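>>> Compute the structure for the input listed below.
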Amino acid sequence: MKNLSALLSKNLEILAPYLKKKNIVEISINKPQEVWIETTNKGWSCIKDKNLTHARLMSLTKILATESHQDFDEETPILSLSLPKYNYRLQVISGAAVDSGFALSIRVTTEVEIPLSSWFDKTTIKALKSHIKDRKTILVSGGTGSGKTTLLNSLLREIDNNDRIVTLEDSKELIIKQPNHIRLLKSKTGTDVAKLTYKDFINVIMRLRPDRILLGEIDVENTANFLRLINTGHDGSFATIHANTIKGAISAIVLNCQLAGFQGTEDAVAKYALSHIDLIIQVDRHIDENNNRTFSAEIKEVNA
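Here you go, the predicted structure:
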């Protein structure tokens, strides 16, 4: 393992100049020898880099896959994981599945603590803290790059340190300060060697005796399983979902349930799906003409 870690460290050097940059939001490689950087204050910019050859990028990705116990080859050209040392979410697709032969994107997250006052006024913050203390289940909704995980991390700091927490993510993005916690990782693309399913993880979680369950992101594969958990006594849980509006978040939950095989009318599915979700927080990102970013959020009490 030590030799592998040394090998990984050496191969990561080709990305080091970009990983060290300040104010980075996303690092993307659309094709070898070209990297696109998104920053908080300047938007996207392109840099030509002869060191980012196809061979070196593939070598790095194969090492990352091996270290994370996942497959990556011609038959499995997609890889999702947390970048070691940084814990940034990394997505790779290669081979005939992408026109350029290789594409990569790294979502850069920060552990800087952002106060709830960045989104809400004092009255709303007081109400949110009360909801968390009262073990309300909260869903954070927003589009790509809207700040869902950032807001969720701010909310998680309000959880009591005596609570036992189990998280399930495809990459390590949640910042858990509470000492009694377990972090489970599910391969986004199913490329893990063990081939564990969400059903496998849900069965494990139910036997790990959590006070709260934190799900990194709701999608078609795990919506039904998450609802099963929160409908069996696991109040005070949290999750995120991709949607541009609160109404869209509810529709996405219903659609995911229907795709997972739930029977009944749309209203019946919605009633079941939302029966134990207490609050939906919608996060939005705004970019002005100078590429400066601001964020906003609104709250809907589902079961008021």
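>>> From now on I want contacts and neighbour counts done on CA atoms only, so please keep to that.
Fine.
>>> Okay, the residue lying closest to S59 once chain neighbours are set aside and Q70: tell me how far apart.
Spatial nearest neighbour of S59, excluding adjacent residues (Cα to Cα, 6 or more residues apart in numbering): N11 at 7.6 Å. In this view, N11 and Q70 are 18 Å apart by Cα to Cα, to the nearest Å.
>>> more neighbours, those two?
When neighbours are counted by other Cα atoms under 10 Å, Q70 comes out ahead of the other of N11 and Q70, with 22 against 18.
>>> Let me see the ranges of the strands in the stretch 201-304 of the chain.
With strands called from DSSP state E, counting those that start in this stretch, the stretch 201-304 of the chain shows them at 212-218, 238-242, 279-287, 293-301.
>>> wait, doesn't the residue nearest to S59 sit right on K62?
No: in this structure, N11 is not within contact of K62 by Cα atoms under 8 Å, at 10.4 Å.
>>> Spatially central residue for the protein, please.
Nearest residue to the geometric centre of the chain (Cα atoms, centre = their mean): G216, 4.8 Å.
>>> contacting residues for it?
For G216, the contact set (Cα atoms under 8 Å, 6 or more residues apart in numbering) comprises T167, L168, E169, D170, E173, L174, A239, T240.
>>> What is the host helix or strand of the second one packed up against?
In this case it means L168. Counting by DSSP states H and E, the element that carries L168 is strand 165-169. Strand 165-169 is packed against strand 181-185, strand 212-218, with contacts defined by 3 or more Cα pairs under 8 Å, 6 or more residues apart in numbering; DSSP states H and E.
>>> And that strand, how far out from the chain middle?
How far strand 165-169 lies from its chain's middle: 12 Å, per Cα atoms, centre = their mean, to the nearest Å.
>>> Let's see this one next, to set against the first:
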Amino acid sequence: MIELDVTYENGTKKKVILPPPIKIGKGEENDLVIKSWRVSKHHATITRDDGFAFISDNYSLLGVFLNGRKIQTQQKLKIGDEIIIGPTKMKVLQVPKKEQISRLETNPKVEPISTAREQVPNNILRILHGELISAMDLRKLKSTHGSTNELRQRADEVLDQIIEEGTERFSSFNKEELKKLVIDEAFGLGPLEDLLKDEEVSEIMVNSHKDIYVERSGRLQRTDVSFSGESAVLSVIDRIVSPLGRRIDENSPMVDARLKDGSRVNAVIPPIALKGASINIRKFSKKILGVKALIEKGTLTSEMASFLNFAVLNKMNILISGGTGTGKTTVLNILTAAIPHSERLITIEDAAELQLQHPHTVSLEARPANAEGQGQVTIRDLLRNALRMRPDRIVVGECRGAEAFDMLSAMNTGHEGSLSTLHANSPREALNRLETMILMASMELPLAAIREHIASSVDFIVQLTRLNDGRRIVSSIVEVGGVDSGIIQLQELYTYKKATNTFSYSGLMPSSFEILRENGQPIPQTMFI
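Next up, the predicted model:
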């Protein structure tokens, strides 16, 4: 239990005895409610970890003060501490009894970072982190001094001194390991640093400060690494978004960003993240895959690859459809390799992920509104501008909304051979989503006209699926035909048979290929075997 002596703005006093975690704010759902305009809805939280009590600021507007100083990170509480939140003063009368910290053997074995991290109690890391911040005004240093490498070097020297002075507390732990963990959390991404370096990891999911998952080879795995506390996660999020001019706080608790290597980041914080701040990182692959790699992985057959290569080369408009994490961007990257280098290519993305190896490329990226709600540039804005840039082809990273109409118009008016992706679980569902997105454009077109527009613009849909074993496959390639009785006709050309784990060809020749043959274009028969 934690006992607090609370003094309110009007002078009223009362003692509060509550088990941690204790949520403090003006919202009625909090354990300790403080009604004041100076207090945020979810202002602060007192937690218990490894036998210690800690207080953290939940990104409140006016902050939390401990013993007269505004806290920047999670701080340990002790009896006699004075907390000020808005107009309310709280004195700590009782905190949980300190639990015995288990010691490691004197000569620890050299182990992977995840195991070594698990052996260092979070409270030890928090103590070191707090003492490092006390010795170095990190925020001031970052704004007035040089590179992060210089700051890391200085922090290394300060930690040497802190560990030396606290020999009794830290002697059982590997000194270099302790320093690395603390410095990573103070200047980098904490325990995520090593996960980002792991080439087998494609996605990192932080559910809470001590609950981190990764995706390896298409499968989710729980890791044995963790942050030292909630405030460490919040600091990492702030470190990611601040250089990009983005903000995240109680009024704007969600943000999209990307790391220096291009990895895509999404972060959410309380009050909408109920278990604490959460981070999702879709890693930016350093290895650029080719179609050969997809064939070796069993994503598709060599015949299917030849078919798609021929379709791209001959300016067919292609939509790549699939659920989250099915590899749509990867396949889009690979298909663009077939575009002749003599053509001008413009890519448009919400968050830059494409790694095109095309020499004549202009890459455009959408921009969200700033804190004042100004400066937004949407994918639709970029599409309209791209048409003035003399493109031969346009590649839209992902089609999500009203820009679908402009994209299809471009495909149908002199920019053949364009490509895009969208979220759908089947080719038919992909068409339904396109219809919905065009309706979002407020064009007030009848459904029949929308379907004619889609049928005349899209040649093929490539459907991607992720199997239970983690493999990603091209489950279907269909040709989009005309409209019959008000329904867009689809002709399946290639399909994946789950029962036999094989791909099969329907034996049908796409009508668009028939037109090419009639115009004297030879059609390689090897792709129909």
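>>> sorry, back to before: which bit of the second structure covers the strand holding L168 of the first structure?
Under TM-score structural alignment, strand 165-169 of the first structure corresponds to residues 345-349 of the second structure.
>>> The matching stretch against the first structure, how far on average?
For stretch 345-349 of the second structure, the mean deviation from the first structure after alignment is 1.2 Å (mean Cα distance after the TM-score superposition for the first structure).
>>> which other helices and strands contact the longest helix seen in the second structure?
For the second structure, the helix with the greatest residue count under DSSP state H is helix 148-165. If contacts are counted by 3+ Cα pairs under 8 Å, 6+ apart, helix 148-165 of the second structure sits against helix 122-135, helix 138-144, helix 175-187.
>>> now it against helix 122-135, angle please.
Here helix 148-165 of the second structure runs at an angle of 110 degrees relative to helix 122-135 (axes from the mean of the first three to the mean of the last three Cα atoms, to 10 degrees).
>>> Tell me which residues are up against helix 148-165 of the second structure.
Contacts to helix 148-165 of the second structure, defined as Cα under 8 Å, 6+ apart, come from residues 128, 131-132, 135-136, 141-142, 145, 170, 175, 179, 183, 187.
>>> tilt between it and helix 175-187?
Between helix 148-165 of the second structure and helix 175-187, the angle comes out at 130 degrees (the same axes, to 10 degrees).
>>> Would you check the span in the first structure matched by the next helix-or-strand element following helix 148-165 of the second structure?
Downstream of helix 148-165 of the second structure, the next assigned helix or strand under DSSP H and E is helix 167-170. Aligned by TM-score structural alignment, helix 167-170 of the second structure corresponds to no residues of the first structure.
>>> Please enumerate residues in contact with helix 167-170 of the second structure?
I163.
>>> Could you pull out the helices in the stretch 201-350 of the second structure for me?
Secondary structure of the stretch 201-350 of the second structure (DSSP state H, counting those that start in this stretch): helices at 230-241, 291-297, 302-313, 328-335.
>>> Now do the same for the residue nearest to S59 of the first structure: its match in the second structure.
Under the alignment (TM-score structural alignment), N11 of the first structure maps onto G188 of the second structure.
>>> Could you do W36 of the first structure as well?
So W36 of the first structure corresponds to Y213, using TM-score structural alignment.
>>> The residue lying farthest from the centre of the first structure and L57 of the first structure: what is the separation?
Most distant residue from the mean C-alpha position of the first structure: K50, 31.1 Å away (Cα atoms, centre = their mean). Distance, K50 of the first structure to L57 of the first structure, using Cα to Cα: 11 Å.
>>> Also S45 of the first structure?
Distance of S45 of the first structure to L57 of the first structure, given as Cα to Cα: 20 Å.
>>> And the helices and strands packed on strand 165-169 of the first structure: which comes nearest F102 of the first structure?
strand 181-185 (24.8 Å; Cα to Cα).
>>> In the second structure, what range does that closest one match?
By TM-score structural alignment, strand 181-185 of the first structure lines up with residues 361-365 in the second structure.
>>> And the matching stretch against the first structure, how far off on average?
In the superposition against the first structure, stretch 361-365 of the second structure averages 1.3 Å from its aligned positions (mean Cα distance after the TM-score superposition for the first structure).
>>> which other residues reach that stretch?
Contacts of stretch 361-365 of the second structure (Cα under 8 Å, 6+ apart): R344, L345, I346, T347, I348, E349, D350, A351, A352, I379, L382.
>>> Nearest to D484 of the second structure among those residues?
Nearest to D484 of the second structure out of these is I379 (Cα to Cα; 32.0 Å).
>>> Am I right that that closest one is in contact with A351?
No: I379 of the second structure is beyond contact range of A351, at 10.2 Å (criterion: Cα under 8 Å).
>>> Name the residues contacting each of these two.
E365, A366.
>>> In terms of neighbours, single out the busier of those two.
Using other Cα under 10 Å, the more surrounded residue of I379 of the second structure and A351 is I379, with 27 against 19.
>>> Which residue in the first structure aligns with that one?
By TM-score structural alignment, I379 of the second structure lines up with Y198 in the first structure.
>>> That match and G190 of the first structure: what is the separation?
Y198 of the first structure sits 10 Å away from G190 of the first structure, going by Cα to Cα.
>>> same question, M58 of the first structure
To G190 of the first structure, M58 of the first structure is 19 Å away according to Cα to Cα.
>>> So for the two, which residue has more residues nearby?
Neighbour comparison, M58 of the first structure and G190: the larger count goes to M58, with 20 against 17 (by other Cα under 10 Å).
>>> Now for the more buried one: which residues touch it?
By Cα under 8 Å, 6+ apart, the neighbours of M58 of the first structure are F102.
>>> Looking at S45 and L57 of the first structure, which one has more neighbours?
Set side by side, S45 of the first structure and L57 show more neighbours around L57, with 23 against 10, by other Cα under 10 Å.
>>> What's the match for that one in the second structure?
Checking TM-score structural alignment: L57 of the first structure goes with V233.
>>> Isn't its match up against F227?
Yes: assessed by Cα under 8 Å, V233 of the second structure is found in contact with F227 at 6.7 Å.
>>> any common contacting residues for the two?
By Cα under 8 Å, 6+ apart, the residues touching both V233 of the second structure and F227 are H209.
>>> Tell me how far F65 of the second structure lies from I84 of the second structure.
Distance of F65 of the second structure to I84 of the second structure, computed by Cα to Cα: 5 Å.
>>> Residue range in the first structure corresponding to stretch 417-427 of the second structure, please.
If you align by TM-score structural alignment, stretch 417-427 of the second structure falls on residues 236-246 of the first structure.
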